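S.K.: Sequence first, predicted model second:
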Amino acid sequence: MTVPHHLLLVVAGRAGEPSRLVDAEAQHPQLSVLDVAATRGDGIFETISIGRGHPQALDAHLQRFARSARMLDLPAPDLALWRDAVLTIADRLADHDEAWVKTALSRGIELPGGGEPIATGWAYGTVSPDFRRERSDGIDVVMLDRGLRSDVSATSPWLLAGAKTLSYAVNRAAVREAQRRGADDVIFVSTDGLLLEGPTSTIVVRRGGELATPPDALGILPGTTQADLFAAADQWGLTTAVVPLTPDDLRAADAVWLVSSVRHAAPVRSVDGVARAVDGELTAAMNGFLRARRF
């Protein structure tokens, strides 16, 4: 049969409905308008890259999914169920070089009288955009103040810094601000002057023979793509470090990337309008490694 590019596998429903595979473009509803995913953004998600039917960093994504659920006091996700959902969709996208699956878990439908909602979950897959330009030519970024201190996870855990939530309005607004400034993407900086992350990515810098990235203790999302790159760094004769970094460290670095599950390694070619060098050879090696991953 012809496989649609957009698939929706509903993996959990309000009444414990069985999983089912449907076309997300079909003209019938899949989620209630009363679901707090829509009304409050109260839920979590993960986006898993698929290479020729093979999910990449799947275990790391599922563990991060469970971590976010704990941070939001959501029911613990059944990771075996979610793994099956991802594999089901990945198998149907196996004819494509690059695709992705998004898993989402919502607190559910708000009940009359303020009763506890029953969680809703779904997984959705589609073919990836063409990121060849970003991976080869690089991207222009601006640094924006996130408005939070680097110790926000310890001082204000209710702000959910470091959880991958459905509440992405601020991240999307930051990207629009970058575009207004003639750039493609953003690197967030804490109010006390430390580099954090991009709206949908992790910062990686090369300083001589070392790759470095900020620690997730600063209230940032643990990077699955960054972790895979660091595990492979010795292939390229590099060491790794997870250390606090400042804007001065960024400017002094030999090369900078924003890395993420679907776009992979995008080299930074300018910061705040100032051009900087792109390490084309290492970038190509990184992206070749990321595309070839199998689980």
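M.R.: Alright, I've got the coordinates. Residues are numbered from 1 along each chain as shown.
S.K.: can we go C-alpha only for contacts and neighbour counts from here?
M.R.: OK.
S.K.: Strands of this protein, residue ranges please.
M.R.: Per DSSP state E, the chain carries strands over the ranges 7-12, 20-23, 43-51, 54-55, 98-106, 120-127, 139-145, 185-189, 202-207, 210-213, 239-242, 255-260, 264-271, 274-275.
S.K.: Take this one as well and set it beside the first:
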Amino acid sequence: MPETVLAVLTAPDAGREAPEPFRFVDPDTAVLQVRDLGATRGDGVFETMGVGSGRAQAVDAHLARLARSAAMLELPEPDEAAWRAATIAVAERLAHHAEGFVKLVYTRGVEGTGRPTGWVLGSPSPDHTAARTAGIDVVVLDRGLPHDSAGELPWLLQGAKTLSYAVNMAAIREAKRRGADDALFVSSDGFLLEGPTSSLLLQRGDRLLTPSTSLGILAGTTQAEAFRFGRAQGLTTSYEVLTPDALADADALWLLSSVRNAAPIKAIDGVARSIDAEFTSRLNAHLLARRD
């Protein structure tokens, strides 16, 4: 069975008829034109979701977020049915792997054509056991924008999951230069935000907290599922505007993402933090088994 699976959408935007919603393509075959604005300008959006034994996880939530991000970029509305069909089909071809992921990419297409480009790429996941059990070291980095800038500066596309991820990747490289595994962004005026590719989750007593999406951060699909799990355990959940003092006050901390799932934070800026191994194990078991 192939390790990597690629499906190219025939008509990724709504309103255009196509003989078939997608076609499978050899992932080693060149299919993206070099003039595609996704490649030349990062003008597009994407989603990544986990796959468990051939079943894509949280499909509804990811497709809804893909559509929200596309709207923020004024891209044509994605054809939800086509994206869903391609996603499910690619995930099914990963059934021989316990864990995998699919990445949905939707770009503005080749400049001047008015025809967007879309594809779904699937692959087995790396082994995240160490991050999920031993935990990760995190450094706090300034994102360089005040916490209330999203409404005033909509052209910065805060809260959209765009292909322009160079800053996010640079932040992770900076974290590694500092001897850590990952980063946590704060606003220039001192409010907690998110990781470069993850959401922040805090536990304080019987409460689970996460920074408010009003701060121009991405609404996390895994974080939302963690909230559902927490409420089923009798915990209360809330979105809040938090300062870094909340990190010191928390009983436990995690960075959450669709493929790594819940990674407990064991140190922040070199200061050791305790982790809740038992809760983390139950949360990750739930996340790995989740479906729509």
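M.R.: Arrived safely, thanks for sending. What you are looking at is a predicted structure, and each value in this text was computed from that prediction instead of being measured.
S.K.: Post the TM-score for the overlay when you can.
M.R.: TM-score of the superposed chains, computed with TM-score structural alignment, normalised by the length of structure 2, equals 0.95; 287 aligned residues with a C-alpha RMSD of 1.4 Å.
S.K.: which residues are contacting stretch 216-224 of structure 1?
M.R.: Contact with stretch 216-224 of structure 1 is made by 57, 60-61, 64, 150-153, 161-164, 196-197, 201-202, 260-261, as judged by C-alpha atoms under 8 Å, 6 or more residues apart in numbering.
S.K.: do the same with stretch 97-117 of structure 1
M.R.: Contacts of stretch 97-117 of structure 1 (C-alpha under 8 Å, 6+ apart): 14, 32, 34-37, 42-52, 74, 82, 86, 89-90, 93, 118-128, 262, 291.
S.K.: Just the buried ones among those residues, please.
M.R.: Neighbour counting over the contacts of stretch 97-117 of structure 1 (16 or more other C-alpha atoms under 10 Å) leaves 35-37, 42-52, 74, 82, 86, 89-90, 93, 118-128, 262, 291 as the buried ones.
S.K.: Val127 of structure 1 contacts His5, correct?
M.R.: Yes - if you go by C-alpha atoms under 8 Å, Val127 of structure 1 and His5 touch, sitting 6.2 Å apart.
S.K.: Mind listing the shared neighbours of those two?
M.R.: Common neighbours of Val127 of structure 1 and His5 (C-alpha under 8 Å, 6+ apart) are Leu93.
S.K.: Quick check: closest non-adjacent residue to Ala241 of structure 1.
M.R.: Residue nearest to Ala241 of structure 1 in three dimensions, not counting chain neighbours: Ala212, with 4.7 Å by C-alpha to C-alpha, 6 or more residues apart in numbering.
S.K.: Which residue in structure 2 aligns with Thr165 of structure 1?
M.R.: Matched to structure 2 by TM-score structural alignment, Thr165 of structure 1 sits across from Thr162.
S.K.: where's its match relative to Ile217 of structure 2, distance?
M.R.: According to C-alpha to C-alpha, to the nearest Å, Thr162 of structure 2 and Ile217 of structure 2 sit 12 Å apart.
S.K.: how long is stretch 193-201 of structure 2 end to end?
M.R.: 11 Å.
S.K.: ok so, going back, surely the residue nearest to Ala241 of structure 1 touches Thr240?
M.R.: Yes - Ala212 of structure 1 is in contact with Thr240 according to C-alpha under 8 Å; the separation is 5.7 Å.
S.K.: what's around Thr280 of structure 2, how many residues?
M.R.: 21 (other C-alpha atoms under 10 Å).
S.K.: Show me what it lines up with in structure 1.
M.R.: By TM-score structural alignment, Thr280 of structure 2 lines up with Thr283.
S.K.: I'd say that match and Arg135 touch.
M.R.: Yes - if you go by C-alpha under 8 Å, Thr283 of structure 1 and Arg135 touch, sitting 7.4 Å apart.
S.K.: any shared contact partners between these two?
M.R.: Common neighbours of Thr283 of structure 1 and Arg135, using C-alpha under 8 Å, 6+ apart, are Ala265, Ala266, Pro267.
S.K.: Switch those over to CSV; also include neighbour count and distance to Val142 of structure 1.
M.R.: Shown next, in CSV, are the shared contacts of Thr283 and Arg135 of structure 1 (neighbours: other C-alpha atoms under 10 Å; distance: C-alpha to C-alpha, whole Å):
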residue, neighbour count, distance to Val142 of structure 1
Ala265, 32, 17
Ala266, 28, 14
Pro267, 28, 14
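S.K.: Closest one of these to Leu245 of structure 1?
M.R.: For those, the closest approach to Leu245 of structure 1 (C-alpha to C-alpha) belongs to Pro267, at 17.5 Å.
S.K.: give me every residue that touches that closest one.
M.R.: Counting by C-alpha under 8 Å, 6+ apart, the residues that Pro267 of structure 1 touches are 134-139, 255-258, 278-279, 283.
S.K.: so what corresponds to it in structure 2?
M.R.: Matched across to structure 2, Pro267 of structure 1 falls on Pro264, judged by TM-score structural alignment.
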